[in-house]
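In: The following comprises the amino acid sequence and a computationally predicted model.
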Amino acid sequence: MHRFLRRMGGRLAALLIGGLFCAGVPAADHQHLNPEAASGRAAHQVAYADHYMASTANPWATRAAADVLARGGAAADAAVAAQMVLNLVEPQSSGIGGGAFIVAFDARDGRIRSYDGRETAPVGAQATRFMRDGQAMDFREAVNSGRSVGVPGVLRALWLLHQAEGRLPWADLFQPAIRLAREGFPVSPRLHALLAGDRDLPRQPAAARYFYDPQGRPWPVGHVLRNPALADTLDRIAREGPDAFYEGPIARDMVEAVAAHAVPGDLSLEDLRGYRAIQREPVCMPYRAYRLCGAPPPSAGPLAVLQILGILAHTPIAQAAPESPQAAHLFSEAGRLAFADRDAYVADPDFVQVPVAGMLDPAYLAARAALIRPDRSMGRAEAGDPPAGPARPGADRSHEPPSTTHVSIIDAWGGAVSMTSSVEGAFGSKIFVRGFLLNNQLTDFSFLAEDAQGRPIANRVEAGKRPRSSMAPMLVMRDGEPVLVIGSPGGSAIINYVAHTLVGVFDWGLDIQQAIDLPHVGSRNRATELEAGTPAEALAGPLRAMGHEIRVGDFPSGLQGILRLPDGRLQGGADPRREGLALGG
């Protein structure tokens, strides 16, 4: 049926879709859903749909995206609508003051495109930006400052996506967020908990006036929070396009707010006017019977995911039970090897040579896999020497706090969008302007310019450069069509979250929700990490016996995935660790 709809004109398709059912709820009745209640019901249940589906980290955003799809919108249109709503209801994670990586499949021309909306360092940035007396400054001091703010990129990236693949008018896609900002939305349990636990946000007067009551207490769960300032901002961008954000009064207010911070930054009007999102070729690799594609550097996420899977293809992980010590051992060892290469080689490709082809070379991955012992951990892995790669640079251990969001969408024509967006740490830099928060993404750069041996670090701060990321929006293709759309928030752990979910679906035969629900295990080339409060904790003893150093902790992923089944139906999953929802029709 989806092939038939894809061949139909947009108006007829919209009429057909409008009468379809959306995850058991008629499309016309989306507005009657209570998002918080829906989130609670659907968190652990796989969703099914026949024609289109959206999965986001918040039910309000999912509903907005599903409504756009029901009106005949493309996945690109639904992504714009979802991101604007997420800016409002999940401000701790993403928004127009941040950046994004997008991978999209356009069913009209069969092309996969990748859009780089990563923030850039201001033209005044120096390599010593986050250093004091020759040492890296404290991360908390760096992040809660004007120095951490990069030039936002998400709007420019969404504009490129919409210009290439959208079907509905740009302005229409902002209306759900504008309406919700004016009418208000109930504060969710997650937002309340993050507000209550943040020591720095209340110290920023503009943010405190919005997020806290007059006594300085976080708004309680269920409080109807209105944001007329954001509604006005979005209304202007809807009418005038992204230039309304990057030039004029909004741009001036951003620059002034960054300069007025107690630790000022150097964001300028020139930086904002000059920002450009970039369309790049996605990074792709075959795996089993599929072709996996994701955003290329400066994101290290998909490249590392592909390395992990390429290494695991030489191991018996497919025969291991999903929650067994053997599976955890093999997956963690592959992660060590991928993270060692990531830390050494990946940065902004406009500034350094990133040996992408060499890092995915089959012979190289086979050689890396041969380093894995079946019964003993290798401990800390060293970076390899990929074919045609540069001299091994200094390794970098950048900070990447786990506050980001992900959107997965498939439309009725078979088009797809996988988008991961972020303001970096929870509530970004804490600088609040015209109803939105500015990012702290520049703390994703290495705080040091060179390592202890004097080798330059690829991900060092440089003017105009984009900091390395671990965001991993990915599409899995088969026979020229997307069969899986996946991604997650979670800082550098995103790489393990996404890779583990892909192994769950394609090696262990799990449905998308079961794969998302798997207890998190993995290594970022440090300790082997096991998710607290899950069956993974029971693996600690057997893994220690194999030489693993163990760390048990919370791993708040936010995986959003959509899988196309062999019969053409769509299967959606949302991470129960957050408030997400998958919804389709």
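Out: Thanks, I have the structure now.
In: alpha carbons only for contacts and neighbour counts from here, please
Out: Will do.
In: where along the stretch 351-500 of the chain do the helices fall?
Out: Counting by DSSP state H, counting those that start in this stretch, the stretch 351-500 of the chain has these helices, from start to end: 356-359, 362-369, 494-506.
In: Redo those helices as CSV? Include mean neighbour count and distance to residue 272.
Out: Putting the helices of the stretch 351-500 of the chain into CSV (neighbours: other Cα atoms under 10 Å; distance: least, Cα to Cα, whole Å) gives the following:
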stretch, mean neighbour count, distance to residue 272
helix 356-359, 19, 30
helix 362-369, 18, 41
helix 494-506, 24, 29
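In: Structure two is appended below for comparative analysis:
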Amino acid sequence: MRLVSVLLLSALGCATQGFAQEAADAVAPETATEGQVQAMTEEVIAALEAKLDGVPVTSETWMIAAANPLAVEAGARVLRAGGSAADAMVAVQVVLGLVEPQSSGLGGGAFLVWYDAATGQMTTLDGRETAPLAAATPTLFQDENGEPLKFFDAVVGGLSVGTPGTPALLEEAHRRWGRSAWPGLFADGIRLADEGFLVSPRLASLVENDAERLSHFPETAEYFLPGGEPLQQGQRQMNPAYAETLRVLASDGAAGFYGGEIAADIVRTVRNAPGNPGVLSGADLALYQVIEREPVCAEYRAYEVCGMGPPSSGALTLGQILGMLNSYDLAAMGSESAEAWRLIGDASRLAFADRGRYMADSDFVPMPTSGLVDPAYLSQRAELLDSEGALAEVGPGQPEFDHALNWADDVSLELPSTSHISIVDGYGNVLSMTTTIENGFGSRLMTNGFLLNNELTDFSFKTHSNGVPIANRLEPGKRPRSSMSPTIVMQDGAPVLAIGSPGGSRIIGYVAKSIIAWADWGMDVQQAVSLPHLVNRFGTYDVEAGTSAEGFSDGLTELGFEVNPRDLTSGLHAIEIGGGLSGGADPRREGIALGE
């Protein structure tokens, strides 16, 4: 093994992973072990070297970019054997649920955007978790005095667990677009769970930082804190319970998850959680359905930027940011211009104001979905950006709306975890999927080898503000609002970019920045995802600590922004399509892009 490979992989220690705390996100450094280097193939090492050198991986036929090399290799094997992007996604997801269980898995949910090469059509699948049908009430996260619970008092335990959607989404995507035999897609996940995988630096550091919460529940503690000590990087970890769950899915399909012993164990785990039991029932699992939805698209330059509509706020808010910037020549300003970042930051603030007022599960609340991305409305909102400094005040606008309902602004807290997968297969199909269990390690409840989500805390804990209802309040069967932004960018009716990221509500800013860098500033996909982050959602401008982004602090302060240097750990994975394929993986995390 070349020494340069060891050194390059050790450089991963410069990357950081955002880890949620109640008021802010602390960070833990990533490091690599020699054992991990020895386990890596030359193909994986080359992909990591390309990422660390800031060079995209290129290929001609297919490509995959995801958050862990073991998961990427599993998907690559499927694509190499003639499988579709949907097939590869299944293989990737079941391995991600094993090797980075804090971010996504069978106990969570996902949003998938799909471009079908045979029909030239795009669609989306909503595999978001749902609130329990019988026992979830709008005041579920309030105390006896009607006051909202503290965030982690609600998260840790059964109360926060929504009906998982990921297994149903995997099956539905395979049913629609799969080419490979379903059982074989679980082979890598089963093998790694049975034989063990090497614990990554990121997983080890996150377990150490969350050890107190992980210790609350015996099954969780036994897995993540064996013998009372946190998992160590480089140690081999087996998960036989997860392997058995995958065998059930491989043989029985999603029905084996939503019924039978696995479903009974999920319900028992949730309803008997010590100190914080939940209300999920067997009926909730049995009745869960994936929903096909129309994509939401917004104009930007010569492109259409398409993604997931409600209950995700991702495509709408991203589309609003880009739509407001359409009339400004960011290309001429360049990426080093504080004025360009002023425009991006205030466009984001305006979009987040609309997000907080209007966006929620449109199956439960009327939403001005078309009005929010109408070019005329965004042009009107863009006029507010014509100022010499940061906007003093930002509020929601009044998009065209065919209902006369009045909503109050949301106060929900969405913290970073999650994972993103981008795939282009040999048939020209394109998949962009963001997948999550919400907070790092979700509810901290574990059953059958996987963690259960805490997605219900993505709802607003308050139901009203000054007597006015909040659109994203909790209701039985409702899907909580999300910021996940799986995106496919189109040009002249053909896909040219697949992209997405984890990162809580900052996902939207991460994706927006990367699209602007690619479309306006001429960066390739690796340069675009590696570009230091500057993100403004609610007024304070977060700039990525330890990077050139900190150099904008004085200029942004002079323009009237409050600036906060901090670690901003995205997990962007992008594939550019046209004249071949180019893949980029975020250097802040452990993922890679592979292709042939």
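Out: It's in. None of the values given here were measured: they were computed from a predicted structure.
In: one step back: of all the helices of the stretch 351-500 of structure 1, which one comes closest to residue 348 of structure 1?
Out: Closest approach to residue 348 of structure 1 among the helices of the stretch 351-500 of structure 1 is made by helix 356-359 (12.1 Å; Cα to Cα).
In: who does the closest one touch, helix- and strand-wise?
Out: When contacts are defined as 3 or more Cα pairs under 8 Å, 6 or more residues apart in numbering; DSSP states H and E, helix 356-359 of structure 1 packs onto no helix or strand at all.
In: 10 Å instead, please
Out: Contact analysis of helix 356-359 of structure 1 by 3 or more Cα pairs under 10 Å, 6 or more residues apart in numbering; DSSP states H and E lists strand 283-287, helix 301-312, helix 325-345, helix 362-369 as its packing neighbours.
In: Structure 2: matching residues for the helix or strand following the shortest one?
Out: Put plainly, it is strand 283-287 of structure 1. Towards the C-terminus, the helix or strand next in line after strand 283-287 of structure 1, according to DSSP states H and E, is strand 290-294. Strand 290-294 of structure 1 corresponds to residues 303-307 of structure 2 when matched by TM-score structural alignment.
In: got a markdown table for the helices and strands packed on helix 356-359 of structure 1, with distance to residue 150 of structure 1 too?
Out: Output for these, formatted as a markdown table (distance: least, Cα to Cα, whole Å):
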| stretch | distance to residue 150 of structure 1 |
| --- | --- |
| strand 283-287 | 25 |
| helix 301-312 | 20 |
| helix 325-345 | 21 |
| helix 362-369 | 35 |
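In: if you compare the ones you listed, which one is most tucked away?
Out: Of all these, helix 301-312 carries the top mean neighbour count, a mean of 28, counting by mean count of other Cα atoms under 10 Å.
In: Just give me the mean distance for that one relative to structure 2.
Out: Taking mean Cα distance after the TM-score superposition for structure 1, the mean distance separating helix 301-312 of structure 1 from the aligned residues in structure 2 is 0.6 Å.
In: Find the residue closest to residue 22 of structure 1 in space, skipping its chain neighbours.
Out: Take residue 22 of structure 1 and drop its neighbours on the chain: the residue closest to it by Cα to Cα, 6 or more residues apart in numbering is residue 585, 3.6 Å away.
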